[in-house]
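# show me the folded form of this:
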Amino acid sequence: MEINAETKIVGLIGHPVLHSFSPFIHNLAFEILGLNYKYLTFDVLPENLKDALKGIISLGIKGVNVTIPHKETVIENLDFVSPEARIIGAVNTIVNDNGNLNGYNTDVFGFTESLKKYKDLLSNTPAFIFGAGGSARAVIYSLITNFQPERIVIANRNLTRAESLVRYFSQVLGYKDFEVKEFFPPEIAGDIKSSRLIVNTTPIGMYPNSNELPFQSDETFHEGQIVYDLVYNPPMTKFLKLAQSKGAKVISGVEMLILQASKSFELWTGKQMPVEEVKKFLLKKLKLRKKRNDT
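Below you'll find the model as predicted:
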């Protein structure tokens, strides 16, 4: 699509932004649908965040995605923050609505939508989460508000952080059926084995450390489980391969990546992203990148 005076700009603010797949995803979707939009990246240092937000308004930028380290700090500078973003404490999408900056968290949509077909299977069953960071917050919010799990076990290296997360969600959402466990001890094997849904929200297993696992034993996985890894590079992590080999259904982080992007896309353009077509090209791109890196 040729850039002209009518081209609408959206983009990404963060630091760093060099390795983001968002420009590829969104610009491909714009091209497929013939929309006169362009997605750019803006490397914004923390001390320049307020000026960057003013620039979005001044330049008429339609909206931006927000990545680290701005997801939390940006909230206090917005005109409106959606309920899910307010509770999670993180915004990853901003819409410039005629000079009003409105913040959303589309990770919740991405996670929820990717599990929607399993809702009956997951409702009122145990869930297990590796990690207690920002991604875990979106996952916990989604599980409590959409799937009503029987219990949620959170395994994290920093127990204090996990306990703080539990206290917070118990208070704001009224959900009390949490357990907190240390990350690696053998006793979590039983919790994993008895859980219907297991989610890795940590970067363990992400390229270039693709041989790492959040949990070493394969005796905990079995048929009837759904194992979800939010890592999307590689699309099929060692963790997912291990679970699949034991009969579990597996979901790649590519699903959440594309679906959260599709919600941002819709908020900016009012159009539906061609999700399956974009996913096909993204998987191809990830495969080519892996091939280059392996040679």
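# use CA for all of it now, contacts and neighbours both
Noted.
# go through the chain and flag its longest helix.
helix 275-294 (DSSP state H).
# in that one, what's buried?
Across helix 275-294, burial judged by 16 or more other Cα atoms under 10 Å covers 278, 279, 282, 283, 286.
# looking at the residues you listed, which two lie furthest apart in space?
Based on Cα to Cα, the longest span within the buried residues of helix 275-294 runs between 278 and 286 and measures 12.3 Å.
# who touches residue 80 in this structure?
By Cα atoms under 8 Å, 6 or more residues apart in numbering, the contact set of residue 80 is 100, 101, 102, 103.
# top of those residues by neighbour count?
Compared across the contacts of residue 80, residue 103 has the highest neighbour count, 30 neighbours, by other Cα atoms under 10 Å.
# and the host helix or strand of that residue, how far from the chain's centre?
Residue 103 belongs to strand 100-104 when assigned by DSSP states H and E. Chain-centre distance of strand 100-104: 19 Å, with Cα atoms, centre = their mean, to the nearest Å.
# give me the contacts around that strand.
Counting by Cα under 8 Å, 6+ apart, 57, 75, 78-82, 84-85, 91-96 sit against strand 100-104.
# please repeat the previous calculation with a cut-off of 10 Å.
Residues from elsewhere that reach strand 100-104 (Cα atoms under 10 Å, 6 or more residues apart in numbering): 53-54, 56-57, 62-66, 71, 74-75, 77-86, 90-96, 263-264, 267.
# and stretch 160-178, by the same measure?
Counting by Cα under 10 Å, 6+ apart, 87-88, 126-128, 131-133, 136-137, 140-141, 144-145, 148-156, 159, 179-182 sit against stretch 160-178.
# before we go on, could you also do this sequence so I can check it against the first one:
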Amino acid sequence: MKRYGLIGYPLGHSFSQRYFTEKFEREGIAECVYENFAIESVDRLDEVLERHPDLCGFNVTIPYKERIVPRLRSMAEEAEKIGAVNCVRVTPEGLFGYNTDAHGFRTSLLRLLGGARPRQALVLGTGGASKAVKYVLTELGIPFDVVSRTAAAGDYTYENLSRDTVRTHRLIVNATPLGTFPNTDACPDIPYEAVGKEHFLFDLVYNPPLTEFLRRGQMRGAAVVNGYDMLVGQAEKAWAIWNGDE
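Purely as a prediction, here's the structure:
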């Protein structure tokens, strides 16, 4: 039996277990199982590894994408540059970390933008997921500013983010968990009245499919996309890594 899984806390919002279970059934992949490991501290990872010696690899989600780094033997170059890991390969030599969020985000973002390249972007949030977003935007040559709850963590806070700033930043990426089921009424507190049909709104949240953030942008004519395609892309990239295809 080959075992794969997901660590994080809490895990009620995760799509990974369902996705991989359906993938195994759909593609006839036998003797494989994927399960959630909701651990209240990253230090409890040792318990998971001891209890499941057949664990071949696992995904990492909130809040451990950065906290997992000191526990790794090595990191892929892209993950090291990003500073966050969401995919780990388990080997007899130790744990090896990768970042597949960047691959998933890049693929989905380019599909949203088509041939457009906004002159400026806003990244909402400063966690592990936002690091992959910022890495991809830098790679694509799209300048960005970061919006955070505290002045020390970003270029803007939600309190001082003006309509003019939103108006000139035509790509807005929600890299926070705000709006995730069951808290579907929540959304980042930005001046949505400044969003228009020239805007692109990307929400890393995928459940619900139309978050409040996206709904408000869509009402004003913006092109919108949720995080589902990004998750599929990063999941397939992780599968390739775990099976030595990368």
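# got a TM-score for the pair?
Here the TM-score for the pair of chains, by TM-score structural alignment, normalised by the length of the second structure, is 0.87; 242 aligned residues with a Cα RMSD of 2.3 Å.
# circling back to that earlier point, so which of the contacts of stretch 160-178 of the first structure are in strands?
127, 128, 152, 153, 154, 155, 156, 179, 180, 181, 182 (DSSP state E).
# now these in JSON lines, with neighbour count and distance to residue 120 of the first structure?
Formatted as JSON lines, those follow (neighbours: other Cα atoms under 10 Å; distance: Cα to Cα, whole Å):
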{"residue": "127", "neighbour count": "27", "distance to residue 120 of the first structure": "14"}
{"residue": "128", "neighbour count": "25", "distance to residue 120 of the first structure": "17"}
{"residue": "152", "neighbour count": "26", "distance to residue 120 of the first structure": "17"}
{"residue": "153", "neighbour count": "22", "distance to residue 120 of the first structure": "20"}
{"residue": "154", "neighbour count": "27", "distance to residue 120 of the first structure": "22"}
{"residue": "155", "neighbour count": "24", "distance to residue 120 of the first structure": "25"}
{"residue": "156", "neighbour count": "21", "distance to residue 120 of the first structure": "28"}
{"residue": "179", "neighbour count": "15", "distance to residue 120 of the first structure": "23"}
{"residue": "180", "neighbour count": "21", "distance to residue 120 of the first structure": "25"}
{"residue": "181", "neighbour count": "19", "distance to residue 120 of the first structure": "27"}
{"residue": "182", "neighbour count": "16", "distance to residue 120 of the first structure": "30"}
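# which bit of the first structure covers the helix ranked longest in the second structure?
Of all the segments of type helix in the second structure, defined by DSSP H, the longest one is helix 228-242. Counting by TM-score structural alignment, helix 228-242 of the second structure lines up with residues 254-268 of the first structure.
# check the mean deviation of that stretch from the second structure.
Comparison of stretch 254-268 of the first structure with the second structure after fitting gives an average deviation of 1.9 Å (mean Cα distance after the TM-score superposition for the first structure).
# now residue 93 of the first structure, nearest residue through space, not along the chain?
Distance criterion Cα to Cα, 6 or more residues apart in numbering; nearest residue to residue 93 of the first structure, sequence neighbours excluded, is residue 65 at 4.4 Å.
# kindly report the same for residue 233 of the second structure.
Using Cα to Cα, 6+ apart, the nearest residue to residue 233 of the second structure is residue 104, at 4.4 Å.
# just give me the match in the first structure for that neighbour.
Aligned counterpart of residue 104 of the second structure in the first structure: residue 110 (TM-score structural alignment).
# ok, that match - how many residues close by?
Residue 110 of the first structure: 23 neighbours (other Cα under 10 Å).
# and for residue 14 of the first structure?
Residue 14 of the first structure: 20 neighbours (other Cα under 10 Å).
# so which bits of stretch 193-202 of the second structure are buried?
Going by 16+ other Cα under 10 Å, stretch 193-202 of the second structure has these buried residues: 194, 195, 196, 199, 200, 201, 202.
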